[in-house]
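> give the three-dimensional model of this entry:
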Amino acid sequence: MKRLRSTVPCLLAVAALSLIAAAPQARANEPSNWPDRLIKLVVPFPAGSVTDRIGRVLAQRLETNLKQPVVVENRPGAGATIGSDYVAKSRPDGYTVLLGANASHAVNVAFMKLPYDPVSSFEPISLVAAVPSVLMVNPGVAARNVNELLALAKASSGKLTYTSAGIGTTGHLGMEMLASMAGVQLLHVPAKGPAQALQDVMAGHVDMLIESIALSAPVVKDGRLRGLAITAQQRSPALPELPTLSEAGLPGYELLLWFALYAPAGTPQDIVAKLHAETARIFADPAVRDPLVRDGVTVVAGTPRELADFQRSEIDKFGTLIRKLNLDLKQ
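Have a look, this model is predicted:
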């Protein structure tokens, strides 16, 4: 299979320097009167999700730095398109912004008719963070590592099952990419959200899943599920004992959840610049960055141009993957 990789590792090298450089400039070139009232940060996922957690950290610090209220407004549904469409159609004045993700700005475009254009309907502000996922199995599955799991899959002729948070989610695409790279067949049993997916594997109704490390780490650490590998190119401090899938026998495998800050298209560039500078300043603070890193989150806080380029590469990557695997995501 053609090697499909994101550009996050490249961005990290640039971001490490830009985080330091951006902080002293956070007050430079400020708009003369923005903000002078409440700002809404729309999260197109439910409260309690990884996106929601990062959004609330960002909102709290923006409120302190900008000296205006910043409230998180959860608008989940339809694969994150409801909240994203709301922001796309909002007034481009800097008072409504979006914390988007893979689903809303890269994956959905490959199989959905969206009510917005994920590129032209938004002003990119910053790629905020990326989060790896974990390949996990029920403890009753006779596989203690990736090689044993793949051998079991090859011997079972498509009888091994996996679940995901739903059709077209990162967990679904990640398992299909794994199956394609390994040359095995797996049966997809989609769940209604990540909580049900985890519960179905813990209960033994389904054999395995790939889910974000933020949700996976607690159930791996307490033994309810067996972690086999993570989906990033580097090991995670949240589960340092787990190898990457590349180390475990699938070279080049990488799957990351990512979160990015957007404003409606037409938002003045001085406001975009200030929001980016404040975002970089916030995530350069060890008090913000270090707890996220311990939980497996890779902080990026890249520039608007880096986000625009990265998003286009992700649209191409997921589009190619879906076409190559001939996935039917309209179920």
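> from here on, contacts and neighbour counts on C-alpha atoms
Noted.
> can you pull out the strands in this protein?
39-43, 70-74, 96-101, 122-137, 161-163, 187-188, 208-212, 226-230, 256-264, 298-299 (DSSP state E).
> what does the fifth one contact?
So the one you mean is strand 161-163. Residues from elsewhere that reach strand 161-163 (CA atoms under 8 Å, 6 or more residues apart in numbering): 171-172, 175, 186-191, 197, 200-201, 206-209.
> let's see if you can find the most crowded of those residues.
Met208 (30 neighbours; other CA atoms under 10 Å).
> list the contacts of it.
Met208 makes contact with 135-138, 161-163, 201, according to CA under 8 Å, 6+ apart.
> residues in contact with the spatially closest residue to it that is not a sequence neighbour?
Spatial nearest neighbour of Met208, chain neighbours left out: Val137 (4.2 Å); criterion: CA to CA, 6 or more residues apart in numbering. Counting by CA under 8 Å, 6+ apart, Val137 makes contact with 201, 207-209, 225-228.
> out of those residues, which is nearest to Arg56?
Nearest to Arg56 among those, counting by CA to CA, is Leu209 at 27.4 Å.
> quick one: the closest one from Ala151, how far?
For Leu209, the distance to Ala151 equals 17 Å [CA to CA, to the nearest Å].
> that older thread, can you redo the contacts of Met208 as a markdown table, where the extra columns are distance to Pro291?
Putting those into a markdown table (distance: CA to CA, whole Å) gives the following:
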| residue | distance to Pro291 |
| --- | --- |
| Leu135 | 23 |
| Met136 | 24 |
| Val137 | 27 |
| Asn138 | 28 |
| Thr161 | 34 |
| Tyr162 | 31 |
| Thr163 | 29 |
| Val201 | 28 |
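> most widely separated two among the residues you listed?
Counting by CA to CA, the most remote pair of the contacts of Met208 is Leu135 and Thr161, 13.0 Å apart.
> so for those two, which sits in the more crowded spot?
Ranked by neighbour count (other CA under 10 Å), Leu135 and Thr161 place Leu135 first, with 26 against 18.
> second input sequence below; structure requested for side-by-side comparison:
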Amino acid sequence: MHSTSRFIAAALLLAACLSPAAATAQQNYPNKVVRYIITDAAGAGTDVLGRIIAEGLTNLYGQQVIVENKPGAGGNLGADIAAHSPADGYTMLQIATTHAVNATLYKTLGYDLVRDFIPIAQIASGPSIMVVPASSPAKSVSEFVKYAKSKAGELTYASAGSGTCSFLAGELFRRQTGIEMTHIAYKGGPPAVTAVMSGEVSAYFAPLSAVMQQIGQGRLRALGVTSPQRLSFLPEQPTVAESGAPGYQFSCWYGLMVPAKTPPAVVETIHASLLKVLATPAVQKKLTDLGYIAVGDKPEAFAAHIKAQIEAIRPIARDLPQPQ
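Here you go, the predicted model:
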């Protein structure tokens, strides 16, 4: 059995042994509509992910879990709304790597990612794939690094915007390989994909679902995935590390949180429910088709992950311009 599946199965056994208080909460919660806040626009990859989870919770609860898209301010608008919502379990917030970036990038925020929320679990991780124009002379990561060093300062990498996962993946790659490469920020993923296809930029660390069609059509060349191991659903694609950048790995992550002071019994109920949704074969297939890997960890593990991510991102965020 896959390690993720083993963990989810074990966690489900623990969830079955809930305290009497938690059992009571399960009987009474939820008894009205739950809102599921997503900090991206409808149609974005994170929105699709969130709707899969919200649908799964709806089916499990027999009570509507309604997605509310609250884009704006780099994900801070929706997070601020959730932080100041009643701590009763009827407001859930889906967060991502971007929120850890915001915690280090913004001098002032209307919320504190660690203090104002209780982590439920990491929902999924999303490795990226390094792509270059089909006309690029590089056919592997090692060739790309060699080419970049021969053209010092001439190569560029695209991102969907400063502070996004595509930026972090590219910047980490630049730093670890020691190459000179200029960051070009675009307003979202689609323009970045177009730019690398046209040869306007030299590389892009893209979400898998955003470029697999173009790779298959020969309009982009894939050099490697950013996960630590090859992906089970894309076994022929090497990792960036094995293709020429030893030790490199990067994945975006996505998780679920609720406002601080939400009753522990309700937190237990939501956590157990999320694990059940993630263990559903249909949900796992949907996530895999989108390039995500289901996680479903414990609240304390997710809390530790968030804190570690904030500290890991801090040195990179220092080099970013302060948002206005």
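> give me the TM-score for these two chains.
The TM-score (TM-score structural alignment, normalised by the length of structure 2) is 0.92; 318 aligned residues with a CA RMSD of 2.1 Å.
> related to what we said a few turns ago, just the contacts of strand 161-163 of structure 1 now: which is nearest Ala248 of structure 1?
Nearest to Ala248 of structure 1 among the contacts of strand 161-163 of structure 1 is Met175, at 15.0 Å by CA to CA.
> show me what contacts the nearest residue to that closest one once chain neighbours are set aside?
Spatial nearest neighbour of Met175 of structure 1, excluding adjacent residues (CA to CA, 6+ apart): Ile210 at 6.7 Å. Contact analysis of Ile210 of structure 1 by CA under 8 Å, 6+ apart lists 133-136, 164, 171-172, 174-175.
> repeat the analysis, applying 7 Å as the threshold.
Residues near Ile210 of structure 1 by CA atoms under 7 Å, 6 or more residues apart in numbering: 133-136, 171, 174-175.
> map it across to structure 2 for me.
Ile210 of structure 1 maps onto Phe205 in structure 2, with residues paired by TM-score structural alignment.
> equivalent analysis for Pro264 of structure 1, please.
Checking TM-score structural alignment: Pro264 of structure 1 goes with Pro259.
> which position in structure 2 pairs with Pro237 of structure 1?
Pro237 of structure 1 maps onto Ser232 in structure 2, with residues paired by TM-score structural alignment.
> counting only helices, which of the contacts of strand 161-163 of structure 1 make the cut?
Within the contacts of strand 161-163 of structure 1, residues falling in helices by DSSP state H are 171-172, 175, 197, 200-201.
> make TSV out of the residues you listed and add distance to Asn147 of structure 1.
Shown next, in TSV, are those (distance: CA to CA, whole Å):
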residue	distance to Asn147 of structure 1
Gly171	20
His172	20
Met175	15
Ala197	23
Asp200	23
Val201	20
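> farthest pair in those residues?
Across these, no pair lies farther apart than Met175 and Asp200, at 16.0 Å, counting by CA to CA.
> which residue is the nearest non-sequential neighbour of the residue nearest to the spatial centre of structure 1?
Geometric centre of structure 1, nearest residue: Leu257, 2.1 Å, by CA atoms, centre = their mean. What sits nearest to Leu257 of structure 1 in space, not counting adjacent residues and going by CA to CA, 6+ apart, is Val131, at 5.0 Å.
> in structure 2, what residue corresponds to the one you found?
Val131 of structure 1 maps onto Gly126 in structure 2, by TM-score structural alignment.
> also Asp309 of structure 1?
Counting by TM-score structural alignment, Asp309 of structure 1 lines up with Ala304 in structure 2.
> so Asn69 of structure 2 makes contact with Ile37?
Yes: with contact defined as CA atoms under 7 Å, Asn69 of structure 2 and Ile37 form a contacting pair (6.0 Å).
> who has more neighbours, those two?
Ile37 (26 against 17).
> could you measure from that one over to Glu68 of structure 2?
Distance from Ile37 of structure 2 to Glu68 of structure 2, by CA to CA: 5 Å.
> so where is stretch 115-122 of structure 1 in structure 2?
With TM-score structural alignment as the criterion, stretch 115-122 of structure 1 aligns to 110-117.
> list the buried residues in the matching stretch.
Within stretch 110-117 of structure 2, the residues that count as buried by 16 or more other CA atoms under 10 Å are 111, 113-114, 116-117.
> and Val288 of structure 1, what's its match in structure 2?
So, by TM-score structural alignment, Val288 of structure 1 is matched to Val283.
> ugh, wrong one, I meant Ala143 of structure 1
Using TM-score structural alignment, Ala143 of structure 1 sits opposite Ala138 in structure 2.
> what is the burial count for the closest residue to its match other than its chain neighbours?
Closest residue to Ala138 of structure 2 apart from its sequence neighbours, by CA to CA, 6+ apart: Phe144 at 4.8 Å. Around Phe144 of structure 2 there are 22 other residues, counting by other CA under 10 Å.
> and if you look at the one 4 residues further on?
Using other CA under 10 Å, Ala148 of structure 2 is surrounded by 21 other residues.
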